[in-house]
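Undergrad: After the sequence you'll find the predicted model.
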Amino acid sequence: MAMSVVQLESHDAENIENVDNFLDKTESKRASAYVEEIHPRNWRRILAESLRKNFPGWPDATLEVLCAAARMQSHFDSTLIYAKGEIGASLLLVISGSLELSIGNVEGKRVVMNYIPPMEISNIVPVMDGAPIAHDYRTHGKTVLAYIPKTIFLQQLVNSPQLMSSVVTMLCQRNRQLQDYASYLSLASFRSKLAARLLYLGGKYGRTRQDGQNGIDIDIKLSQENLASLLVASRQSIGKELRWLAEKNIVAIEYNKVTIFDWQALERLSAV
């Protein structure tokens, strides 16, 4: 399992005055350019908020145990966190950046299943059932992750079995979303699929443009190759559809960046 060396224990985060204080000296200058805008002293706060969001109703004392056990780590782009077939030793929670879920074959072709946004927890199924991971986890852009040890998480469920209800609810919701999306893919046109993906990414990563102009920037590195991997399509097909959307002033396309101008138009296009 390949990882970068930028590492910080969560209980030390609030004492950090400068990013370089916790970077390995040999990589300090190189790594500091990749560290997310969120200051390390805020990582612990974001972790606590994220745990409350993912496990609503859990007692504060239980969440504090998970926070105290979490290991925080900053990664460079395209860092392999877990490979398919590994036994994941931790829950993964995105503090900033994004986590790519993908599968590949021996010929090197890779299909991206999803990009996991900040404050969302992942790898929960392998942690619960102990089976090997079914896909690769790889960072997408500069990313900070919280690693919550499997043993600590499972011990909380043993100590308080009633907490399992919220975990089951989460898994059911995610399974329903997967079923709905699979049904959608079987019926939608390619243009509809692209519109739906842009809406999803805009909902997860969208933010108002900082230049004061109208539109929503999808704040994640998003090349034509990335979209092609998400939709299992060729770059040529993606490029053709993006140009059509741009001509209609529905989106704007820049290098590795998409801006949505007409959300309602995308919603109409995504309908089946």
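TA: Yep, it's here. All values derive from a computational prediction rather than experimental measurement.
Undergrad: rest of the way, CA atoms for contacts and neighbours
TA: Noted.
Undergrad: Okay, strands next: where are they in the chain?
TA: Listed in chain order, the strands of the chain (DSSP state E) span 7-9, 71-75, 80-82, 90-96, 99-104, 110-116, 121-122, 136-139, 143-149, 206-208, 216-218, 251-254, 257-260.
Undergrad: Show me what the last one is packed against.
TA: The one in question is strand 257-260. Counting contacts by 3 or more CA pairs under 8 Å, 6 or more residues apart in numbering; DSSP states H and E, strand 257-260 packs against strand 216-218, strand 251-254.
Undergrad: got another, please set it beside the one above:
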Amino acid sequence: MATRPGAWSQGERQEILRRCPLFAGWPDAPIADLAAIARAEHYPRGAEIYAQDPEKREAFVIASGGVEVSRGSAAGKKFVLSVQGPPEILAIVRLLAAPPIHYVYSAYEDSVLLHLPCDGLTAILDAHPILWRDVALLMCARHGDSLRQLNDQKLGSLDQRMAATLADLARLHGVAGAAGTELGLRLPQEQLGAMLGVTRQSVNKLLRGFEEAGVIAVDYNRITIRDPAALDRIAARHD
């Protein structure tokens, strides 16, 4: 892979697109067309993706690193919806002509993103209408995830929500090791608190309880899932 994202070749951009679940089954021709309009950009940790143009109609594929998706309340409180990693595509909702919902996308760590102009992506989809099916299925899956998350936030207990959050992060970022599945990203307690809408102190108490029960291990902002089955049971428990 080229050192500088802007220097990536057509073939390297196609390779990244092929890894993305949305495009994995696409024929060669539309993949080549999409790679021709794609633009790779580097973002340092903490950088906001659409800081210069919040209305910019571009989706992006995460080539490396990770992206935090968040919203802010009227009172200024930040709520983290998710932390996504390679090879996910985000901001696909910007395909809609209406102004996008203003999620905030920020680089969770040093990241490289492959930007896809929505006008060009729409033209490719219109030229191959069957591929709209893949977009529809992706959006349905994302909608289902949003409804589940909303249900968990409203009806689940705090330990259920923590267990479900850790299980989701393990699915997205887990790295298998001798001691269990390590979450492959730094996860400060403040970050978990923003994801659950609770204080750092509440997060600390929950993590200690999970650790004492042998479900997880915590070490310097790193979490290892030692008993994934127990974590799933907590997440699914009906009080």
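TA: Cool, got the structure. Note that the structure is a prediction, hence the values are computed from the model and not measured.
Undergrad: ok, back up a step: out of the strands of the first structure, nearest to residue 45 of the first structure?
TA: strand 90-96 (9.7 Å; CA to CA).
Undergrad: which one in the second structure is aligned with residue 202 of the first structure?
TA: Alignment note: residue 202 of the first structure maps to residue 170 in the second structure; criterion TM-score structural alignment.
Undergrad: Show me what residue 150 of the first structure lines up with in the second structure.
TA: In the second structure, residue 150 of the first structure lines up with residue 118, judged by TM-score structural alignment.
Undergrad: what's the answer for residue 86 of the first structure, then?
TA: In the second structure, residue 86 of the first structure lines up with residue 54, judged by TM-score structural alignment.
Undergrad: and the gap between the closest residue to that match other than its chain neighbours and residue 9 of the second structure?
TA: Take residue 54 of the second structure and drop its neighbours on the chain: the residue closest to it by CA to CA, 6 or more residues apart in numbering is residue 102, 7.5 Å away. Applying CA to CA, to the nearest Å, the value for residue 102 of the second structure to residue 9 of the second structure is 32 Å.
Undergrad: go on, residue 163 of the second structure?
TA: Distance from residue 163 of the second structure to residue 9 of the second structure, by CA to CA: 42 Å.
Undergrad: Neighbour count: those two, which is higher?
TA: The neighbour comparison of residue 163 of the second structure against residue 9 (other CA atoms under 10 Å) goes to residue 163, with 24 against 14.
Undergrad: got the contact list for that one?
TA: 231, 232, 234, 235 (CA atoms under 8 Å, 6 or more residues apart in numbering).
Undergrad: What is the burial count for the residue nearest to residue 23 of the second structure when sequence neighbours are not counted?
TA: What sits nearest to residue 23 of the second structure in space, not counting adjacent residues and going by CA to CA, 6+ apart, is residue 17, at 6.2 Å. Residues lying near residue 17 of the second structure (other CA under 10 Å) number 26.
Undergrad: Residue 17 of the second structure maps to what in the first structure?
TA: Aligned partner of residue 17 of the second structure by TM-score structural alignment: residue 48.
Undergrad: which ones are touching the aligned partner of residue 218 of the second structure in the first structure?
TA: Using TM-score structural alignment, the equivalent of residue 218 of the second structure in the first structure is residue 253. Going by CA under 8 Å, 6+ apart, residue 253 of the first structure touches 242, 246, 259.
Undergrad: Residue 150 of the second structure too?
TA: Here residue 150 of the second structure is in contact with no residue (CA under 8 Å, 6+ apart).
Undergrad: And the match of residue 86 of the first structure, how close does it get to residue 99 of the second structure?
TA: In terms of CA to CA, residue 54 of the second structure sits 10 Å off from residue 99 of the second structure.
Undergrad: Overlap in contacts, these two.
TA: With CA under 8 Å, 6+ apart, residue 54 of the second structure and residue 99 have no common neighbours.
Undergrad: returning to that earlier point: most neighbours among the contacts of residue 253 of the first structure, please name it.
TA: Going by other CA under 10 Å, residue 259 tops the contacts of residue 253 of the first structure with 23 neighbours.
Undergrad: Can you give me the neighbour number for the closest residue to residue 204 of the first structure other than its chain neighbours?
TA: Of all residues not flanking residue 204 of the first structure in the chain, residue 117 sits nearest, at 6.4 Å (CA to CA, 6+ apart). Using other CA under 10 Å as the criterion, residue 117 of the first structure is surrounded by 19 other residues.
Undergrad: mind listing what the alignment partner in the second structure of residue 117 of the first structure touches?
TA: Residue 117 of the first structure maps onto residue 85 in the second structure when the alignment is built from TM-score structural alignment. Shown in contact with residue 85 of the second structure (CA under 8 Å, 6+ apart): 62, 64, 65, 66, 67, 172, 173.
Undergrad: So what does residue 185 of the first structure match up with in the second structure?
TA: Counting by TM-score structural alignment, the partner of residue 185 of the first structure is residue 153.
Undergrad: That should have said residue 222 of the first structure, apologies.
TA: Checking TM-score structural alignment: residue 222 of the first structure goes with residue 187.
Undergrad: Same check on residue 10 of the first structure?
TA: Match for residue 10 of the first structure (TM-score structural alignment): residue 8.
Undergrad: Looks like that match contacts residue 40 (just checking).
TA: Yes. With contact defined as CA atoms under 8 Å, residue 8 of the second structure and residue 40 form a contacting pair (7.3 Å).
Undergrad: who's more crowded, the two?
TA: residue 40 (19 against 15).
Undergrad: about what we covered before: quickly note the distance from the residue nearest to residue 204 of the first structure to residue 141 of the first structure.
TA: Distance of residue 117 of the first structure to residue 141 of the first structure, given as CA to CA: 11 Å.
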